[in-house]
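Novice: A predicted structure for the sequence below; I have some questions about it.
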Amino acid sequence: MRVFISHAWEDKPLALALAALPDFVDVWVDVRELLGGQTLDPTIVRAIEDSHVFIVLVSRTSLAKAWVAKEVEWALAREAQKDRVFILPVLIEPGIDLRTCAPPFTPFAQRLFIDASDTSEPGLAKSRAAIGLTLFHWASDWLEAMEPRGDSNHRFAEALEADLAEYQTRLFAVKAALAWPLPTLVQDDAVAHLVKVKDEYNAFTERFMPRLTDADGEIRQRFGVSAQRGFARLVTFIRNEVFHGAAFALNDVIESINAYDTVLRQDPAALAAAEARRSERVAALEPVMAELVERTADYLDTLR
């Protein structure tokens, strides 16, 4: 579990002391992760987005820091995207009433928080234990909600890979069936094969395209917003450039086949024009499919 700890610079020693959490927790504290020359804003944003939990250390000092407030605002936006609890407030100073805090800290009065105001060694140990236990319970709840049957992210990625591979296979079959000249394509055996592979492609895409939409939210929940954004780009390419683009254009070849006996056979010029369009449509699909294969492989590598 990746955890981001937001804190005021003056509270950094306490942040580092509280960061000694159980082994299942990977803590991000800026003094440990930031390298010289990095731009601060994008680095912090990426760290928050890549975290499973955002812990904010609440003190009178941190409540007055514009930078901490900005991090909390980013975290609240991230929480809304995830549609689950993401922020864990940890009070490190006694006497703070969260109900009187100004935005963006105001919502914390209505949620679970950890009291870590006892900064003695026994107090810190107790606070670390409370934080670790809370994170453990949250992780258990998420696993139960996401994987009630014990399904793993690995199995999810494998199923997605299988769907994407089958889509490519079905489309390759249609393309191969249309690679012959029109006089050959209108032969009975060629027509029968084309009808078969086209019906299989259509039947698969009727299930496959809605599944892509359904997978978007699950990918965000399982793998985070970065993986979800990458998936959204891949799906946009599949829909616009492949399914509704180069693959859809192949219907022009089907129309030519249907018009062969009634029109094209008696009109050499029309037949030549239709054959040129067939060759053009099939050739146009080639680079699109090559890009589909490359984009799919790159994205699946990201999930792995």
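Specialist: Looks like it arrived, so ask away.

Novice: When you work out contacts or count neighbours from here on, use the C-alpha atoms and nothing else.
Specialist: Will do.

Novice: any idea which element the nearest residue to residue 190 once chain neighbours are set aside lies in?
Specialist: By the measure of Cα to Cα, 6 or more residues apart in numbering, the closest residue to residue 190 outside its immediate chain neighbours is residue 184, 7.1 Å from it. Applying DSSP states H and E as the criterion places residue 184 in helix 182-185.

Novice: hmm, who's touching that helix?
Specialist: 178, 190-191, 256-257, 275, 278 (Cα atoms under 8 Å, 6 or more residues apart in numbering).

Novice: which of these has the most neighbours?
Specialist: Within the contacts of helix 182-185, neighbour counts (other Cα atoms under 10 Å) peak at residue 278, which reaches 25 neighbours.

Novice: Go ahead and confirm that residue touches residue 253.
Specialist: Yes: counting by Cα atoms under 8 Å, residue 278 touches residue 253, with 5.4 Å between them.

Novice: okay, and the common contacts of these two?
Specialist: Contacts common to residue 278 and residue 253, judged by Cα under 8 Å, 6+ apart, are residue 178.

Novice: can you map out the helices along the stretch 51-200 of the chain?
Specialist: Taking DSSP state H, counting those that start in this stretch to define them, one finds helices in the stretch 51-200 of the chain at 60-63, 66-82, 121-146, 153-177, 182-185, 188-223.

Novice: Alongside the first one, take a look at this:
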Amino acid sequence: MRVFISHAWEDKPLALSLSQLPDFIDAWVDVRELLGGERLDPTIITAIEDSHVFIVLISRISLAKVWVAQEVNWAMEREAQKDRVFVLPVVIEAGIDLTTSAPPFQQFAQRLFIDASDRSEAGIAKARALIAGTLFHWASDWLDRMEPRGDSNRRFADTLERDLVEFQTRLFAVKAALAWPLPTLVQDEAVAHLIQVKDAYNTFTERFIPHLGDLDADIRWRFGVAAQRGFMRLTTFIRNEVYHGAAFALNDAIESINAFETVLSKDPPALAAAESRRQARVAALEPVMAELVERTADYVDTLRP
């Protein structure tokens, strides 16, 4: 579990002490001092985004720090996006009344927080235990929700692979149906087969292509930022190079079939040009499909342990 610990520079010794948590927790404590006018830099934002939990150490000093408030605001936005608990406040100084604190800290008065105001060795050890126990409880809840049988991520990867392979299979069927010369493609049996495979492809892609966008956040939650970025590259290729690219270009061949009886059969030069375009469209799809198969296999492998 990756944990980001937000704190004032003056509280760093305590932050480092509290970060000594059990091995299942990887705590990230920034060692730099930020100046009052600085904005959150990309390193901080990335560290927060890559964390499973955001811990903020609340003291009178941190309540007055602009960048701590910025980090909290960013973390609360992430919590809303995740639709689960993400921020754990830890009060490290006695006598702080969160109900009268300035935003964004005031909201913590109405939620779980850890009292780590006892700075004695025993008090710090107790606070570490409370933090670790809380995080373990959260992690258990997430596993129960996301993986009630312990295999949700595997089943997710299997489902994604099945959909990607089905997309390839249906597109291969359309490509194969268009592999014959136009005079053959206009025969009744060929037309009926083309309509069948084309309709099956269209029905599947009407659900599949929009669904790819819905998976982005789920992949980030399940597998992390690197997997999400890889998925974005794969889906960009599918949309631009395959669906809206080489696959869409096959419509030119279908239009030639529709125009065969009324136009092309009576105009040999036009028929020859249309046949040349059909061959080119089908040939252009071949390397794109080969790359799609390779990209799909490589990406799905990254999701499996």
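Specialist: Perfect, I can see it now. In this text, all values refer to a predicted model and were calculated from it rather than measured experimentally.

Novice: TM-score for this pair?
Specialist: The TM-score (TM-score structural alignment, normalised by the length of structure 1) is 0.84; 297 aligned residues with a Cα RMSD of 2.8 Å.

Novice: re earlier: can you give me the neighbour number for the residue nearest to residue 190 of structure 1?
Specialist: Using other Cα under 10 Å, residue 184 of structure 1 has 14 other residues around it.

Novice: ok, it to residue 114 of structure 1 distance?
Specialist: Distance, residue 184 of structure 1 to residue 114 of structure 1, by Cα to Cα, to the nearest Å: 75 Å.

Novice: Then residue 195 of structure 1?
Specialist: In this view, residue 195 of structure 1 and residue 114 of structure 1 are 64 Å apart by Cα to Cα.

Novice: So which of those two has more stuff around it?
Specialist: Ranked by neighbour count (other Cα under 10 Å), residue 195 of structure 1 and residue 114 place residue 114 first, with 18 against 15.

Novice: In contact with that one, which residues?
Specialist: Here residue 114 of structure 1 is in contact with 88-91, 127, 130-131 (Cα under 8 Å, 6+ apart).

Novice: ok, so of those residues, who is nearest residue 107 of structure 1?
Specialist: Within those, the smallest distance to residue 107 of structure 1 is 10.3 Å, found for residue 89 (Cα to Cα).

Novice: what do we get in structure 2 for that closest one?
Specialist: Alignment note (TM-score structural alignment): residue 89 of structure 1 maps to residue 89 of structure 2.

Novice: so who does that match touch?
Specialist: Contacts of residue 89 of structure 2 by Cα under 8 Å, 6+ apart are 55-58, 108, 112-114.

Novice: roughly how far apart are it and residue 284 of structure 2?
Specialist: Taking Cα to Cα as the measure, residue 89 of structure 2 falls 57 Å from residue 284 of structure 2.

Novice: any idea which residue of structure 2 is furthest from its center?
Specialist: Distance from the centre of structure 2 peaks at residue 266, with 53.3 Å (Cα atoms, centre = their mean).

Novice: if we can go back for a sec, and the contacts of helix 182-185 of structure 1, which is closest to residue 205 of structure 1?
Specialist: residue 178 (18.6 Å).

Novice: how near is the aligned partner of that closest one in structure 2 to residue 263 of structure 2?
Specialist: Using TM-score structural alignment, the equivalent of residue 178 of structure 1 in structure 2 is residue 178. Here residue 178 of structure 2 is placed at a distance of 19 Å from residue 263 of structure 2 (Cα to Cα).

Novice: and what of residue 165 of structure 2?
Specialist: 38 Å.

Novice: mind listing what residue 104 of structure 1 touches?
Specialist: Contacts for residue 104 of structure 1 (Cα under 8 Å, 6+ apart) come out as 69, 72-73.

Novice: ok, so what distance separates it from residue 236 of structure 1?
Specialist: Taking Cα to Cα, one finds residue 104 of structure 1 at 35 Å from residue 236 of structure 1.

Novice: what does residue 303 of structure 1 give?
Specialist: From residue 303 of structure 1 to residue 236 of structure 1 the distance is 18 Å (Cα to Cα).

Novice: try residue 29 of structure 1
Specialist: Residue 29 of structure 1 is 36 Å from residue 236 of structure 1, by Cα to Cα.

Novice: And these two? Which one has more around it.
Specialist: Set residue 29 of structure 1 next to residue 236 and count neighbours by other Cα under 10 Å: residue 29 wins out with 19 against 13.

Novice: mean deviation of stretch 204-214 of structure 2 from structure 1?
Specialist: Stretch 204-214 of structure 2, aligned to structure 1 and superposed, deviates on average by 3.7 Å (mean Cα distance after the TM-score superposition for structure 1).

Novice: Contacts for that stretch, please.
Specialist: 163, 167, 235, 239.

Novice: swap in stretch 156-172 of structure 2?
Specialist: Contacts of stretch 156-172 of structure 2 (Cα under 8 Å, 6+ apart): 197, 200-201, 204-205, 208, 247, 289, 292-293, 296, 300, 303-304.

Novice: same thing but 6 Å
Specialist: Here stretch 156-172 of structure 2 makes contact (Cα atoms under 6 Å, 6 or more residues apart in numbering) with residue 201.

Novice: Pull out the buried positions in that stretch.
Specialist: Across stretch 156-172 of structure 2, burial judged by 16 or more other Cα atoms under 10 Å covers 157, 160-161, 164-168, 170-172.

Novice: Make a markdown table out of the contacts of residue 104 of structure 1 and add distance to residue 43 of structure 1 and neighbour count.
Specialist: Formatted as a markdown table, the contacts of residue 104 of structure 1 follow (distance: Cα to Cα, whole Å; neighbours: other Cα atoms under 10 Å):
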| residue | distance to residue 43 of structure 1 | neighbour count |
| --- | --- | --- |
| 69 | 16 | 20 |
| 72 | 15 | 21 |
| 73 | 16 | 15 |
